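A.B. asks: next input, structure requested:
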Amino acid sequence: MSVWDELTGQPEAIALFRAAASGAAAPTTPAAPTAPHAGAMTHSWLITGPPGSGRSNLAYAFASALLCRNGGCGVCPDCRQVAARTHPDLAVLTTDRVIISIDEVRTLVTSSQFSPSVSRYRVMVIEDADRMVERTSNVLLKALEEPPERTVWILCAPSEADLLPTVRSRVRSVRLRVPSAGDVAQLLERRDGVDRETAERAAREAQSHIGMAHRLATNEDARARRDETLNIALGIHSVPEAVLAAARLLDLAKDDADAITEERDAEERESTLRTLGVEPGQAVPMGLRSQVKALEDDQKRRSTRSLRDGIDRILVDLLSLYRDVLLIQLGSHLEPINLAIEGRLEQLARTSEPAETLAVMDAIAAARLRISRNVTPALALEAMLVTVASPQRKATL
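C.D. replies: As a prediction, this is how the structure comes out:
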């Protein structure tokens, strides 16, 4: 069992990083990589790929392979510390907010100048490198241009275009593909002990998004919320129903966001109070309240981000629904994503036109864009669902 066994659907990328880690016994000269040969080790990497492709999982597997004395065995103290993000030679920057602040990057850059304490390398991981504005990226750029010889940077982003050209020129880019639903299902069976039928349905409905597939396969409430989302959309036949449906979808998104954040928030608060020496049930001393308040503020920002992510997941699920309808209308033999409700998909396909289905899909895409630009989610959902209601009203006439 090694850290590479937890990955799936990326054989070329895994082979490249395994070779690089194996050849990293002697640190390389920190020069900007231009066209390294396959398996060459370099000081800075960029892992890109669509959401759910496993960018951060691959980044931490590579980090384990660099920091582990056994090349990423997955069981030694080094690997366990990397998995817990507590290894002394690993520094991680991730955020639940819209952007990464310049102060966070400055702190990480300062940390990157330290020599490794127990391993061959010091590894710096930025999970959301696309969330840096230009001046923040320029702070990182200096560190990439003149890194210590034993420091390795691993950046993650959806695409190379999300980073400044000057940053892209200083990293070796590795592009991940969307894993197949079969690969994701096998991972869920092997890693999480999920039965085959549940694993295949979760992988298909998550559209090969590894994290979401895991959640659908292991969380009954998450599956129920997704099913209700599709039922709500299919049951809209009038403008008043669209308005009520928008409110219900927003409630579902909040429930999903709360389910994800509440447990994590409680664990963070307990850990913070324990670190500050505050016993359970004891009032927080006046001198420590500012630190607790800072944690609460971070959690509120994360809650806002989690809600927007929950709304976006609902919109992606709705997009999959009408994608299936369109494929049926066009006579495609591709398997539907929402195979469990194939009969209802066929009924809607018979009673509406492809142009109407495309209009609905355009409305969903517009809603995603509006919400990303801070339009009130309720208004964006209402406008979208009014469009959804139009072809479905015909089905009842």
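A.B. asks: C-alpha from now on. contacts and neighbour counts both.
C.D. replies: Will do.
A.B. asks: now the element after the helix or strand hosting Lys300, going C-ward?
C.D. replies: Using DSSP states H and E, Lys300 sits within helix 289-329. Once the chain leaves helix 289-329, the next helix or strand it forms, by DSSP H and E, is helix 342-350.
A.B. asks: can you check what angle separates that next one from helix 289-329?
C.D. replies: Orientation check (axes from the mean of the first three to the mean of the last three C-alpha atoms, to 10 degrees): helix 342-350 against helix 289-329 gives 70 degrees.
A.B. asks: and Ala359, that one's in a helix?
C.D. replies: Yes. Judged by DSSP: H, G, I helix; E, B strand; the rest coil, Ala359 forms part of a helix.
A.B. asks: tally of neighbours for it?
C.D. replies: 17 (other C-alpha atoms under 10 Å).
A.B. asks: contact partners for it?
C.D. replies: Neighbouring residues of Ala359 by C-alpha atoms under 8 Å, 6 or more residues apart in numbering: Thr387.
A.B. asks: and it, how far from Glu353?
C.D. replies: Here the distance between Ala359 and Glu353 works out to 10 Å (C-alpha to C-alpha, to the nearest Å).
A.B. asks: assign a three-state SS to Ile47, would you?
C.D. replies: Secondary structure for Ile47, judged by three-state DSSP, is strand.
A.B. asks: please generate a structure for the following sequence too, so the two can be compared:
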Amino acid sequence: MTHPPGPVWSDLVGQEPVVEILQAAVASSSGEGRSMTHAWLFTGPPGSGRSNAARAFAAALQCDVGGCGHCQSCTTARAGSHPDITLINTAGLSIGVDTARDQVRRAALRPAVGRWQIMIVEDADRLTDQAANALLKAIEEPSAHAIWMLCAPALEDVVITIRSRCRPVLLRTPPTADIARLLIERDGIEPDLAEATAAASQGHIGRARGLARDPEARQRRRNILALPLELRTVGDCVAAAQTVVEAATAHASGRADDSEADELSDLRQTWGVEERGRRPAGYAGALSALEKDQTRRRKRLSLDSIDGVLLDLLSLCRDVAASQCGARTDFVNADAIETIADLSRRWTPESTIRTIDAIVNCREALAANAAPLLALERMMLELRP
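C.D. replies: I've put the predicted structure just below:
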């Protein structure tokens, strides 16, 4: 049983210093101080809640009492339907110049119902150079009612001309105990499961919630952690790599299929295309652009899924190394004690480090656009005892 929503800040787990900064800015926006500015850059590790912080801040700025969580402004902001809060996210691998220009034009409009026209750019590190240049002018010379909120993993991931004009807000990795408490109090998760999934998430709030709610996700993760025990021959390594790629592809398709069908339907409606009718001039180009965007999005979703597998394997290696060294620390994968103990006997401390290096090298290769299957096959071969 979930609990009713509290103040908008309640979703920012373990971010008390950030909440203080943002609350001061909200107060300043009403004339009580000088903490408010027109451009913000939220940074922090994956899962720390960069986008959540921006959304909470946006809701509080539109709320008459600074983010009560119950009024129409707060509820519509949380639902993503507030007319004066625009969320700009990455459908493909990057945010292009056309999207940026559309949002710059929107930012110049007066608010419809709120006090501000707020633009939240998720994954600002994925802005193309042209898109960044399009935003720069709007951030340099904003309209009186416009506020830009950019989100990225680190300051260095955003071009210097933009980040130098934004006020930085650094989020930390939320403590495991705080994530577990959120799962228990807000989502009604049983305490033991909440603690286990909070630890397994490695500070990623969304992933912790997903694991806690989905038994199939927890089983997939157990299968991933068991992979190193199954790698005995070259054939085993090739098969394991193929399994990871196929699972990632299926995951991407599952998330993209419905949205792609809706996008195609919207495109046809916009162009007045009938099932058996003639295609208007220009429709073929628009369809081709849509299909390219959808292909890029599927690739990104697939790579994100593979990266999740690699992070799980890294956390397993960390636990094995801790066990081998006799470190007095909690395991990330406390629900895989037998696997950790078995690998601690099979591997030497030196081979554990080599395994970590192999996984890190695979992540770097994928980031450099290596073929996923080949990168994973090479990594699996190095994971064999």
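A.B. asks: before we move on, back to that, mind giving me the packing neighbours of the helix holding Lys300 of structure 1?
C.D. replies: helix 220-234, helix 239-275, helix 342-350, helix 354-372 (3 or more C-alpha pairs under 8 Å, 6 or more residues apart in numbering; DSSP states H and E).
A.B. asks: quick check: stretch 40-58 of structure 2 aligns to which part of structure 1?
C.D. replies: On structure 1, the counterpart of stretch 40-58 of structure 2 by TM-score structural alignment is residues 45-63.
A.B. asks: one more: stretch 328-339 of structure 2?
C.D. replies: Aligned by TM-score structural alignment, stretch 328-339 of structure 2 falls on residues 333-344 of structure 1.
A.B. asks: make CSV from the helices and strands packed on helix 289-329 of structure 1 and add distance to Glu189 of structure 1 to it.
C.D. replies: Formatted as CSV, these follow (distance: least, C-alpha to C-alpha, whole Å):
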stretch, distance to Glu189 of structure 1
helix 220-234, 16
helix 239-275, 23
helix 342-350, 25
helix 354-372, 32
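A.B. asks: buried deepest among the ones you listed, which one?
C.D. replies: Comparing these by mean neighbour count (mean count of other C-alpha atoms under 10 Å), helix 354-372 comes out on top with a mean of 18.
A.B. asks: re earlier: what angle do the helix holding Lys300 of structure 1 and helix 239-275 make?
C.D. replies: Using the same axes, to 10 degrees, one finds that helix 289-329 of structure 1 and helix 239-275 are set 140 degrees apart in direction.
A.B. asks: show me how far helix 289-329 of structure 1 is from its chain's centre.
C.D. replies: How far helix 289-329 of structure 1 lies from its chain's middle: 11 Å, per C-alpha atoms, centre = their mean, to the nearest Å.
A.B. asks: do the same with stretch 129-141 of structure 2
C.D. replies: What separates the centre of stretch 129-141 of structure 2 from the centre of its chain is 23 Å, taken as C-alpha atoms, centre = their mean.
A.B. asks: quick check: it aligns to which part of structure 1?
C.D. replies: Going by TM-score structural alignment, stretch 129-141 of structure 2 sits over residues 134-146 in structure 1.
A.B. asks: before we move on, the earlier item: and the match of stretch 40-58 of structure 2, how far from the chain's centre?
C.D. replies: 10 Å.
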